[in-house]
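> the following block contains a protein sequence and its predicted model.
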Amino acid sequence: MGGAERNARKRKQQQTAARSVAQARGVAGGDKKKVVAITVAVVVLAALVIGGVLWTTSSKDTTEGKVIQAQTTTSAPGVVEKRDGAVVIVGKPEAKKTIDIYADFLCPVCKQFEESFKGQIQEQVNNGVLQVRYHMLPMLNQRSDPPGYSLDSANASLAAADAGKFLAFHDALFKDQPQEGARGFDKAQLIKLGADVGITDPAFAIAVNTGAYEQQVKDAYAKISKDPSLQQDFGNGPGFGTPTVTANGQVVKLEDGWVQKVVA
């Protein structure tokens, strides 16, 4: 092999080696970019997870330390609030029409029901036409965190009825309703609300703290939830749900004008 050929071959080998090095650097550079990209993605994901946990925790505990706002509930002279076991009867004794309302203080649809029809119902109660039987149930008792708010609030509302303050207590709990799946109001907050709506009898706080009516509420719910006359089809077969309203033993369809139809 001549000198010229040897030089040409040497140059070719050098060029090949240079290309290999460049390719290797490119691969290494690409790998580094991938590593950086993956690292950034992991960091971002971790930040989102941590932020989500913090937001969820913060959102869950929005009721902690909160003062439930007392509501102004105006009842006409002669309107009586009376507890009968686990039921609270509100109205004038001479009222000719009666409805039963089955609800849960944690039920979002029950809150919507109150917002839509509370004024119409109260008008007929104040007029002496309608008497209402309230059944406050612990249907969503496991849906608060920690569980138990539905039962605590139902029990407290019965104690408020003993003091003649059921409607004011009831309206405040729906107005300031906790989020389903989050923290409810604790017993101290329920007792504070009682004081704010005008309950002065120490028996109220005792009844709340001891769960005086909890067994009555649970027994009533067990019976109501299995009552065939209260079953409705909510899209997945017959069952009981809140809110449910009955008049003359029949479930009322909650559409516009139903209050007027009931009292007509």
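Noted; the coordinates are in hand. Residues are numbered from 1 along each chain as shown.
> hey, let's count contacts and neighbours off CA atoms from now on
Fine.
> tell me where the stretch 51-200 of the chain has helices.
108-126, 149-162, 166-175, 187-196 (DSSP state H, counting those that start in this stretch).
> closest to residue 224 out of those?
Of all the helices of the stretch 51-200 of the chain, it is helix 149-162 that lies closest to residue 224, at 14.9 Å by Cα to Cα.
> presented hereafter is structure B, for comparison with structure A:
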Amino acid sequence: MTPPPDNGQSKRNRRDEAREKARLAREAAARKKRRNRVFAIGGSIVAAVVVVGLVIWGISANIQPAGPGPKNMASDGLLLQGNAKTGAITATKTDPIKAGGKPTATDDSKLTKTVNITVYLDYQCPYCDEFETTNASQIKTWLKSGAVTYEIHPIAILDASSLGNKYSTRAANAAACVANYEPNEFLAVNTAFFANQPQEQTNGRTDAQIIKTVQKAGATSSKIPSCITSQKFKSWVGDATNRALDDKLPNSSVSKVTGTPTVIVNGKQYSGSLTSAADFKSFVTSQASS
């Protein structure tokens, strides 16, 4: 016959076992909590490092190192003059703006025998196209006769209108390449850019298409294509654009560019029709006699 259990001893054993299990459970829970805390801290550090890295990368990607501007655009624009005897249109030669330097305004005290026309334009701007297409022929005629000077300032304010292609900046850079290597072909290239202007909210033209336009217009220097594809003067385009948008426009009463085209004749802004050559001619004539 099996003897009955010793109830007192069994109860103590069960209590001791229960206490031991509870202790082990508490220790296991404490170890798990410590592990989770370590992993959480480690994960936070890794996440923070990733975020900081991305921020640094983003800043670095958007900072363009200052570079020199193109030759013959010391004013941020290229000044064209004509010879009444030969009909030749030539660019005024200047040194480039040094890296991190400031532009030098055209000295209009030396241009007292001409009407001086200045335009700030964006090659993606449809209104610039209207003005240039309407007035290109008569401006060229005035230049050939020596009656006017024409200073063209390419800027880039419509990059968002070419579906990520940043055509405004790339076209302004291409114009700067022409100014640097074949400045006397600048007017023809300027006209060609508007004749081949892409519509807003479409993909801007490719580098190959820009190069073809430039070459067909007469700027055939072998150095221009690589200047265009490398965007050699991209940082200058950004600087020149910011100056036009933020600073008073030299040799004028205009406080800053608020839209393109901004057309100035002998220091006064033209606010007439962009599609009437007669209106613009009348304004130029009035400034010549004032």
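On my side now, so go ahead. None of these values were measured; they are calculated from a predicted model.
> TM-score of the superposition?
The TM-score (TM-score structural alignment, normalised by the length of structure 1) is 0.61; 180 aligned residues with a Cα RMSD of 2.6 Å.
> tell me which of the helices of the stretch 51-200 of structure 1 is the most buried.
helix 149-162 (a mean of 27; mean count of other Cα atoms under 10 Å).
> chain center to it: distance?
Centre-to-centre, helix 149-162 of structure 1 and its host chain are 17 Å apart (Cα atoms, centre = their mean, to the nearest Å).
> and the helices of the stretch 51-200 of structure 1 as CSV, adding distance to residue 99 of structure 1?
Converted to CSV, the helices of the stretch 51-200 of structure 1 look like this (distance: least, Cα to Cα, whole Å):
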stretch, distance to residue 99 of structure 1
helix 108-126, 10
helix 149-162, 18
helix 166-175, 16
helix 187-196, 26
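> out of the ones you listed, flag the one nearest residue 13 of structure 1.
Comparing these by Cα to Cα, helix 108-126 comes nearest, at 78.4 Å.
> where in structure 2 does that closest one fall?
Counting by TM-score structural alignment, helix 108-126 of structure 1 falls onto residues 126-144 of structure 2.
> mean deviation of the matching stretch from structure 1?
Mean deviation of stretch 126-144 of structure 2 relative to structure 1 after superposition (mean Cα distance after the TM-score superposition for structure 1): 1.4 Å.
> out of the helices of the stretch 51-200 of structure 1, which gets nearest to residue 239 of structure 1?
Of all these, helix 108-126 sits nearest to residue 239 of structure 1, with 16.0 Å by Cα to Cα.
> from the contact counts, what lies against that closest one?
Where contact means 3 or more Cα pairs under 8 Å, 6 or more residues apart in numbering; DSSP states H and E, helix 108-126 of structure 1 is packed against strand 87-91, strand 130-136, helix 166-175, helix 258-263.
> between these, which gets nearest to residue 43 of structure 1?
Per Cα to Cα, nearest to residue 43 of structure 1 of these: helix 166-175, 41.2 Å.
> relative to strand 130-136, how tilted is the closest one?
With axes from the mean of the first three to the mean of the last three Cα atoms, to 10 degrees applied, the angle from helix 166-175 of structure 1 to strand 130-136 works out at 60 degrees.
> so how far is helix 166-175 of structure 1 off the chain centroid?
Counting by Cα atoms, centre = their mean, helix 166-175 of structure 1 comes out at 16 Å from the chain centroid.
> what residues in structure 2 pair up with it?
Using TM-score structural alignment, helix 166-175 of structure 1 pairs with 186-195 in structure 2.
> give me the mean distance between that stretch and structure 1.
Stretch 186-195 of structure 2 sits 1.1 Å off on average (mean Cα distance after the TM-score superposition for structure 1).
> residues in contact with that stretch?
91, 123, 129, 132-133, 136, 175, 178-179, 213-214, 217-219 (Cα atoms under 8 Å, 6 or more residues apart in numbering).
> rerun that using 6 Å as the cut-off
By Cα atoms under 6 Å, 6 or more residues apart in numbering, the surrounding residues in contact with stretch 186-195 of structure 2 are 129, 214, 217.
> same list, those, but as TSV with distance to residue 256 of structure 2 please.
As requested, the contacts of stretch 186-195 of structure 2 are arranged in TSV below (distance: Cα to Cα, whole Å):
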residue	distance to residue 256 of structure 2
129	21
214	30
217	31
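> can you tell me which of these lies closest to residue 271 of structure 2?
Among those, and counting by Cα to Cα, the member closest to residue 271 of structure 2 is residue 129, at 15.7 Å.
> kindly reformat the helices and strands packed on helix 108-126 of structure 1 as CSV containing distance to residue 239 of structure 1.
Formatted as CSV, these follow (distance: least, Cα to Cα, whole Å):
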stretch, distance to residue 239 of structure 1
strand 87-91, 21
strand 130-136, 17
helix 166-175, 24
helix 258-263, 22
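> among these, which is nearest residue 56 of structure 1?
Nearest to residue 56 of structure 1, of these and by Cα to Cα, is helix 166-175 at 22.4 Å.
> quick check: residue 13 of structure 2 vs residue 27 of structure 2, distance?
For residue 13 of structure 2, the distance to residue 27 of structure 2 equals 21 Å [Cα to Cα, to the nearest Å].
> er, residue 37 of structure 2 I mean
15 Å.
> and residue 239 of structure 2, by the same measure?
Residue 239 of structure 2 is 65 Å from residue 27 of structure 2, by Cα to Cα.
> okay, those two: which has more neighbours?
residue 239 (21 against 12; other Cα atoms under 10 Å).
> which position in structure 1 pairs with the more buried one?
Residue 239 of structure 2 maps onto residue 219 in structure 1, by TM-score structural alignment.
> burial of residue 47 of structure 1, as a residue count?
Neighbours around residue 47 of structure 1, by other Cα under 10 Å: 12.
> got it, and residue 40 of structure 2?
Residues near residue 40 of structure 2, counting by other Cα under 10 Å: 12.
> got it, and residue 46 of structure 1?
Counted with other Cα under 10 Å, the neighbours of residue 46 of structure 1 add up to 12.
> output the residue interval of structure 2 matched by the helix or strand harbouring it.
Using DSSP states H and E, residue 46 of structure 1 sits in helix 3-60. Under TM-score structural alignment, there is no match for helix 3-60 of structure 1 anywhere in structure 2.
> in terms of secondary structure, what does that helix contact?
Counting contacts by 3 or more Cα pairs under 6 Å, 6 or more residues apart in numbering; DSSP states H and E, helix 3-60 of structure 1 packs against no other helix or strand.
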